[in-house]
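# here's a sequence, model it:
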Amino acid sequence: MNVTVEVAGEDTHELSVDDDATYADLLGPLDLSPHEVSVLVGDQTVPTDQPVEADRVRVVRLIKGG
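Take a look at the predicted model:
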């Protein structure tokens, strides 16, 4: 399956993943951790342990600080 991954404010990547891939599997090639981002399909956040069902996702980095 081919998936377009847009990292908000950065680049867009075309990834090829196995049919049983999870949304977390999309993050590894981008050097991103599920703990530092949210993955969105459309306008909805999806759990990173769920199987990939969309051909286009958006990744938003979370901000932390004090």
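# please make it C-alpha for all contacts and neighbour counts, starting now.
Will do.
# give me the number of residues near G42?
When neighbours are counted by other Cα atoms under 10 Å, G42 registers 11.
# list the contacts for it?
By Cα atoms under 8 Å, 6 or more residues apart in numbering, G42 lies in contact with 57-58.
# which helices and strands does the host helix or strand of V59 pack with?
Assessed by DSSP states H and E, V59 sits inside strand 56-61. For strand 56-61, the elements it packs on are strand 2-7, strand 37-41, judged by 3 or more Cα pairs under 8 Å, 6 or more residues apart in numbering; DSSP states H and E.
# quick one more, to check against the first:
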Amino acid sequence: MNVSVEVVGEGTHDLTLPDPTYADLLSELDLSPHEVSVMVEGQPVPEDQPVEAERVRVLRLIKGG
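Below you'll find the model as predicted:
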């Protein structure tokens, strides 16, 4: 499956993986599911869900103090 993954503020990556989950996409980009939220059409999706969208946005979660 071909998926365009936009890491907000960092660029877009075109990935090709067979039957990926959203966690697989994050792994390919060396991102931890604990540090990001995966969004499809503006809605968060669980990382263990199979990818059904051609375009995905990844938002890094920010910690502050």
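# TM-score for this pair?
Put the two chains on top of each other and the TM-score (TM-score structural alignment, normalised by the length of the second structure) is 0.95; 65 aligned residues with a Cα RMSD of 0.7 Å.
# rewinding a little: Serialize the helices and strands packed on strand 56-61 of the first structure to a markdown table and add fields for mean neighbour count and distance to A21 of the first structure.
Converted to a markdown table, those look like this (neighbours: other Cα atoms under 10 Å; distance: least, Cα to Cα, whole Å):
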| stretch | mean neighbour count | distance to A21 of the first structure |
| --- | --- | --- |
| strand 2-7 | 17 | 11 |
| strand 37-41 | 19 | 14 |
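# reformat these as a markdown table; add distance to E53 of the first structure.
As requested, these are arranged in a markdown table below (distance: least, Cα to Cα, whole Å):
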| stretch | distance to E53 of the first structure |
| --- | --- |
| strand 2-7 | 9 |
| strand 37-41 | 9 |
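# can you check which of these gets nearest to D19 of the first structure?
Smallest distance to D19 of the first structure across these (Cα to Cα): 9.7 Å, for strand 2-7.
# from the middle of its chain, how far away would that closest one be?
7 Å (Cα atoms, centre = their mean, to the nearest Å).
# what about it, how far off from the second structure?
On superposition with the second structure, the mean distance recorded for strand 2-7 of the first structure (mean Cα distance after the TM-score superposition for the first structure) is 0.1 Å.
# check which residues of whichever helix or strand comes after that strand are buried.
Remark: after strand 2-7 of the first structure, the chain's next helix or strand is strand 12-16, criterion DSSP H and E. Across strand 12-16 of the first structure, burial judged by 16 or more other Cα atoms under 10 Å covers no residue at all.
# ok, stretch 7-27 of the first structure next?
For stretch 7-27 of the first structure, burial by neighbour count (16+ other Cα under 10 Å) applies to 7, 21-27.
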